[in-house]
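1. sequence and predicted structure, then a few things I'm wondering about:
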Amino acid sequence: MSTRLIHTLEEVGALLDIGIALSAEKDHDCLLDRIVTEARRITSADAGTLYLCEGDQLVFKIIHNETMNVFAGGKGEPVTLPPVPMRPENVSAYTALKREVVNIADVYQAEGFDFSGPKRYDQMTGYRTGSMLVLPLENHESDIIGVLQLINAKDSEGKVIPFAPYLEKVVTSLASQAAISMTNRRLLEDIEQLFNSFVEVMATAIDAQTPYNANHTRRVAQLAGALARAINETKEGPWATELFDEQRLKQLIMSAWLHDIGKITTPLAVMNKATRLGDRREIVLLRLDSIASALRRDYLEAKLVALEKGVPAEQERVEAEWNDAWAEWQRIREMIVAADDPAGRITPEIVQVLQSLSERTYVDAEGKRQTWLTAAEVEALSVFRGTLTEEERRQMEGHVEVTERLLAKVPFPPKMANVPRWAAMHHEHLDGKGYPQRLSGDAIPVEARILSLVDVYDALTASDRPYKKAMPVEDALRILGFMVKDGKLDEGLFRIFCDQRVWEMIE
């Protein structure tokens, strides 16, 4: 077998290996760098540049120069050279515009192109640009997505020589594989970005349903990511060996973005309930005004009768009863207004008075007998903590189960398979008293523990919650500490959260 045939078979094998390697490369920057590296290797080129088409110009992405020890772009130092305009006098632009391979034996002897750039570089650095091979990167849809430029092919002794004509086909094959790999990688990145954007839009839309929750999901996602990165920096403690690589971090952040997706079915009246009465507050106040009118009407009728009788003692009795009734009405109204405020303290005595008002009646303007308060209103005003009744709390807590059901229908790829499970566990507590599954201890993965901690932190410190003012960080951390002592939150994560001041890492 001839040496030439052996060399050809080696090149074919190398192209196959390169094709496999390019297809397997998952990082876009590494892919671009790999293309230049392999093209230089297969052609013995001293230097190489990869441009990508962006609008009407070619943008430098990778620059290699072995002699000058320059390796810019990709994961290395950024390329600071200005883009190349799409003008045919520039050889790289010509290649893109004409879809032609250009093979130049010696730049200094060539005509038809403007090589002032390479020559100026040579003068500045002492480099000598000689041979050049420039190829378009054409993908499977016949789109030119970039240009590959190779400089100074070398023989076995390191002498600069022209690029052999047969290398045009070899590198064209490589360029075609590279273009397809780049297009596929970009397509995958576009799909991932599209999905991520859709998730963010959905989460933002759900948060926007209530003015009291406008940025919650975004903050939880930011805090979860920041805490995971802080774990990576931890050198001691129970989570010192835990590592969140890029993919695991993406899964966690996606879980955070989707953790409240189930609130799409939660009634807005429940989500927006800023006071104990919620949207019934104005109805109750109007009813109290109606009761005041009825009391005043009864008083005036009684006063008229007393005046007609002309008995002073009767008149005094009517006035005294009116003063007592009016004072009582004022006390009851003040008590109801105070009880409606979620910051107001509800005592058993207040609950007793409220219950009596559900049995006390008055005659409205239409002559119908009505109670001062309905049973539902008494229940709402009797809530000891927060603004939600037991039924409303069940509706609110039900969003977790809805989250799990909705996400179970999404065909997440294997690398994101844990998203539904983690998102649905953000209200589980280590002591087994969370919801919905009452999981405990080791049954709760670290990702769910992270979500639980940052979700509570944001609930405490957020300035857009209906039932409380924003809590200072110090007070929030103290409450989180109590939850840790009660066995609800993870102590190791809480310590990392505090020690590295994770809340300061987000926007």
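-> In hand now; what should we look at?
2. CA atoms for contacts and neighbours, from now on please.
-> Fine.
3. relative to the whole chain's centre, how far out is the longest helix seen in the chain?
-> If you go by DSSP state H, the chain has its longest helix at helix 166-208. The chain centroid and the centroid of helix 166-208 are separated by 20 Å, computed with Cα atoms, centre = their mean, to the nearest Å.
4. below is an additional structure, to be compared with the one above:
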Amino acid sequence: MRRRYPLHLHISTLFLGLILVVCAVLGGIGYKLSRDLLEASASDLTTRIGRQALAEMQHLIEPAEMATRLLSLQRLTGASSLSERLDSLEFLRQALDSSAALSSLYVGYANGDFFLFGRIGHGSESEASRVPAGATYVVQSIENTAGDVRGHFLYFDAALRKLRDDLRPDYAAAYDPRQRPWYTQGLASSTQIKTPPYLFFSSGKVGTTLANRAADGRSVVGADILLHTLGQTLAGQKATPGSQMVLVNSQGYALAHEEHSRLLLSSVASDGRPSLARIDQLGVPALVPLLETVRNMAGTATRTLRVEAGGSIWRASVSPLRLEGVPPLYLVAAIPEDELMAGALKLIHHSALATLAVLLCTIPLTWLLARSISRSLGSLANEAEAIRHFEFSQPINVESSIKEVGQLALTMDQMKRTIRRFLDISHAVAAEQNFDRLLPRLLGDTLSASAAHAGVLYLAEGQQLNPAVALSADGSPLAGRLPSLTLTACGPLLDAALAAGAARAAPLEPGDRSRLGFAAAELPDLSHAIAVPLLNRQAELVGAMLLLCATATDDSRLSFVQALSGAAAVSLESKALIKAQKDLFEAFIQLIAAAIDAKSPYTGGHCARVPELTKMLARAACAADSGPYRDFQLSEDDWEAVHVAAWLHDCGKVTTPEYVVDKATKLETIHDRLHEVRTRFEVLKRDAQIACLQAIANGDNAQSARQRLAVEWQQIDDDFAFVAACNEGGEYMPPESIDRLQAIARRTWLRTLDDRIGISQEEKLRKAATPAATLPVVEPLLADRPEHRIARPARDGLADDDPRGFRMPVPALLYNRGELYNLSVGRGTLSEEERYKINEHIVQTLIMLWQLPFPRHLKHVPDIAGGHHEKMDGSGYPRRLRGDEMNPLARMMAIADIFEALTAIDRPYKKGKTLSEAIAIMSRMQQEQHIDADLFALFLRSGVYLDYARAFMRPEQIDAVDIDRVLGRR
């Protein structure tokens, strides 16, 4: 039985075979025509380039010829003095500017006078060094008056303003125009003469001279044309980058080339002057064979030839350049054949690629076309399979000449679009994290999906529906303020939908428009509406949507809106719960921060101000368009992390005892123990008084006894005043003060009362460590007693290899309340143990934050909050992180924490510093690598410090700051 094949295979084979035959025929014809065209165009192109170059040369020289003829008729030729000749400068400038090849115009007189007007830059190098700044033109003058020969060089700017007049006797002595060839030949000829190209006397450059005898026959006008300008013109005529063009004379000597340095041979002629190079001495292999061609030209028409040199094929042409009055010159052009034909070869290559691309594109298109003709039903089956797998990325575009197949394809496409739109809206709503942005997104997507023209989203609160968002179909907010609705009086349509718990569509009555507030909102005249209740998983009302349409809503659209509203309600409920949790979390954060600030007046409003300053600096870093932070940006999640970390950066202070934070004197604990010490001094004074009275009673001289008492009392008062002064604390405690304290401490007093009654159980336990003394007992005036030493619990210690990374030296004792020990504190009022307790708040901050189950986007909160006491050089605490190990936001918070502490005005123990004082301190800190120098510079240059000062500091604190001086002009 004969094997059968599908129709689409027959169609594909026929079309592909036909395409292959047509492409093969067209490709063969195109290749042959392109090859013939390239061979013909190569010769034509070299000839055309020669003609264009010849025309350009003639175009440059002809204005110079005309300028020379006109100048021979001017009064300048008869002027007898320099001043008269200078009157013609404007004419000379215009004549000089008429040709780019013209370098100078001059007149030689019968009496030996000479007047030249030329451009600056065409003289010798020695002359160029004498030119004043701003000079554009030069006048060279020789005047011969009664045997007195004077030479002048006059320099002028572009506006012909004289800049300088140099007297040049050397020039006048060395130059006589009457002896120059151009003068003798021009004087002898009634027509314009041209000299063969030669090296100019003044500049050592190749050029030619034009000359005309003046009308009165007593002077000769000349013009110099530098052939290096022709070299520039030749360079502009190059057909390809590797082309070579050179102007030669009939002997083959090169007169103009794009590289002027090639024209002069390094060796010199017999007269000591440089000589011109021949065409075969230019260092271009392709030009060497053309020397004989040039010599054999004899003024004939352009000749083209093919040259092989240096392993390459060149297309060359030699064109005569016929100039009146001089032997013929020749323009030689040589073009590499591979460059000349590169464009055509590229065209052939592209044509072949295009043909291949057409084939590659045609094969699948032909195959798809054949399959679409014969298998439209199969395509619909595939589309149904895609829908079953939830693949909705492509619409159904199946077309068929069969009516039923076309209708089926249209119905399936509409079904696919509906499902895809439903899923897209559900995914978009579920992905939106911000509750305030979710509401307009939810309403806008519903309007788009339902083809409604406007709508309002209400949120349920108690027995009311409050309008949250009102939008038109283009996404713009509706004008006016819509009223809240009572659940029992929302209008017939919305009441019916709420009662049924399902979407309802009906014409919108005029009374409903007024009751719902649509008239005030200036909505278009829309006559139909869809009311959609939003119910959560427990079938509780969380809100409602009212959609306005211009026409009645069909059942399919109403069903779609009903299905969409269910998913929207669930998402709305979820996002509302998330928002409520975030709000609660935010309230806890601010509650903790407020409690810390309220706990001690020594912190003031620190926990509330540091977040503001940190965010200000972070915004400045995001806005930076240069410097190390030009690429720094924060996402919405990052900003939330900054906010949480900044508000919780000192949360560990809740564990710091108030009496440590508030300790204002060295002996202060719960109370200031100086009062107890004062009582001991009072006892000493009473003991001294009793001893005095006893001495008098025993017969001593009363006056002497009282004098001794007064001296002793004065000493006791002085000692107590010294102890009280030490108790206040300061920046430095000198060794002699420590010695005096120890001497005072050695004084004794008599205690007659038991010190172990009426005290706390904890203090009794500490005193029980030593046996009780027998009363009365003599004790030192100031003492470091065993019960003053409070042991540190083992859980409070930090190992050297602490797994959390803490690297803080921990004092052996939890507290040392020894009186002499505390009074001997060298700086401030805090002992080593108390200072550690203050610093330990950052350890507790990290421990507390590490224990919180932060979501992924807030996982860096502990590092940000717990790093603001670290330093760039690694000497900070608690983990001794270096700058490159710190989160950039932690470095920002460090600056904010320091600046706020320095300038705060609500601390009872200090006065807030001025801007200049605070910034000077922070400048030293950045020099000592305590804070980030780049961030500190950004803090100043962005003006963050000033914005914060205006918001949180007193006017008298805000003074001028020289930022450049502070930053050392970074």
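-> Cool, the structure landed. Please read all numbers here as calculations on a predicted model, not as lab measurements.
5. overlay them and tell me the TM-score.
-> TM-score for the superposed chains, counting by TM-score structural alignment, normalised by the length of the first structure: 0.87, backed by 486 aligned residues with a Cα RMSD of 2.8 Å.
6. now the element after the longest helix of the first structure, going C-ward?
-> Going down the chain from helix 166-208 of the first structure, the next helix or strand is helix 216-232, by DSSP states H and E.
7. in the second structure, what stretch matches that following helix?
-> Under the alignment (TM-score structural alignment), helix 216-232 of the first structure falls on residues 606-622 in the second structure.
8. what's the mean deviation for the matching stretch versus the first structure?
-> Compared with the first structure after the fit, stretch 606-622 of the second structure shows a mean deviation of 2.1 Å (mean Cα distance after the TM-score superposition for the first structure).
9. could you do stretch 416-423 of the second structure as well?
-> Mean deviation for stretch 416-423 of the second structure: 1.8 Å (mean Cα distance after the TM-score superposition for the first structure).
10. in the first structure, what residues pair with that stretch?
-> Going by TM-score structural alignment: stretch 416-423 of the second structure matches residues 9-16.
11. just give me the neighbour total for the aligned partner of Ser571 of the second structure in the first structure.
-> Aligning on TM-score structural alignment places Ser571 of the second structure opposite Ser181 in the first structure. Using other Cα atoms under 10 Å, Ser181 of the first structure has 26 neighbouring residues.
12. now do the contacts for Ser181 of the first structure.
-> Counting by Cα atoms under 8 Å, 6 or more residues apart in numbering, Ser181 of the first structure makes contact with Leu22, Ser23.
13. could you measure from the residue sitting furthest away from the middle of the second structure over to Leu693 of the second structure?
-> Here the centre of the second structure is the reference, and by Cα atoms, centre = their mean the most remote residue is Gly699, at 96.2 Å. For Gly699 of the second structure, the distance to Leu693 of the second structure equals 10 Å [Cα to Cα, to the nearest Å].
14. how about Gly729 of the second structure?
-> Counting by Cα to Cα - Gly729 of the second structure and Leu693 of the second structure are separated by 38 Å.
15. out of those two, which sits in the busier spot?
-> When Gly729 of the second structure and Leu693 are compared for neighbours, Gly729 comes out ahead with 22 against 17, by other Cα under 10 Å.
16. just to check, that one is in contact with Lys663?
-> No. Using Cα atoms under 8 Å, Gly729 of the second structure is not in contact with Lys663; the gap is 10.6 Å.
17. residue range for stretch 433-446 of the second structure in the first structure?
-> Aligned by TM-score structural alignment, stretch 433-446 of the second structure falls on residues 26-39 of the first structure.
18. okay, buried residues for the matching stretch please.
-> Across stretch 26-39 of the first structure, burial judged by 16 or more other Cα atoms under 10 Å covers His28, Asp29, Leu31, Leu32, Asp33, Arg34, Ile35, Val36, Thr37, Glu38, Ala39.
19. residue range for stretch 246-258 of the second structure in the first structure?
-> Per TM-score structural alignment, stretch 246-258 of the second structure has no counterpart in the first structure.
20. map Glu676 of the second structure onto the first structure.
-> Superposed on the first structure with TM-score structural alignment, Glu676 of the second structure falls opposite Leu286.
21. same question for Thr655 of the second structure.
-> Residue pairing (TM-score structural alignment): Thr655 of the second structure is matched to Thr265 of the first structure.
22. equivalent analysis for His857 of the second structure, please.
-> Per TM-score structural alignment, His857 of the second structure is aligned with Lys415.
23. do the same with Ile738 of the second structure
-> By TM-score structural alignment, Ile738 of the second structure lines up with Val351.
24. my guess is Thr371 of the first structure contacts Ser356. True?
-> No. Using Cα under 8 Å, Thr371 of the first structure is not in contact with Ser356; the gap is 9.8 Å.
25. which residue, other than its chain neighbours, is closest to the match of His857 of the second structure?
-> Closest residue to Lys415 of the first structure apart from its sequence neighbours, by Cα to Cα, 6 or more residues apart in numbering: Gln247 at 7.2 Å.
26. residues touching Leu81 of the first structure, list them.
-> Residues in contact with Leu81 of the first structure (Cα under 8 Å, 6+ apart) are Phe60.
27. the second structure: which residue goes with that one?
-> In the second structure, Leu81 of the first structure lines up with Leu482, judged by TM-score structural alignment.
28. and its match, how far from Val542 of the second structure?
-> From Leu482 of the second structure to Val542 of the second structure the distance is 18 Å (Cα to Cα).
29. same deal with Arg119 of the second structure?
-> 90 Å.
30. correct me, but Val91 of the first structure touches Ala110?
-> No. Using Cα under 8 Å, Val91 of the first structure is not in contact with Ala110; the gap is 11.0 Å.
31. more crowded one of these two?
-> Val91 (23 against 12).
32. distance check, the equivalent of Tyr121 of the first structure over in the second structure against Ser476 of the second structure.
-> Using TM-score structural alignment, the equivalent of Tyr121 of the first structure in the second structure is Ala519. As defined by Cα to Cα, Ala519 of the second structure lies at a distance of 17 Å from Ser476 of the second structure.
33. who has more neighbours, the two?
-> Per other Cα under 10 Å, whichever of Ala519 of the second structure and Ser476 has more neighbours is Ala519, with 17 against 11.
34. list the contacts for the more buried one?
-> Arg513.
35. which element, helix or strand, includes it?
-> Using DSSP H and E, Ala519 of the second structure maps to neither a helix nor a strand.
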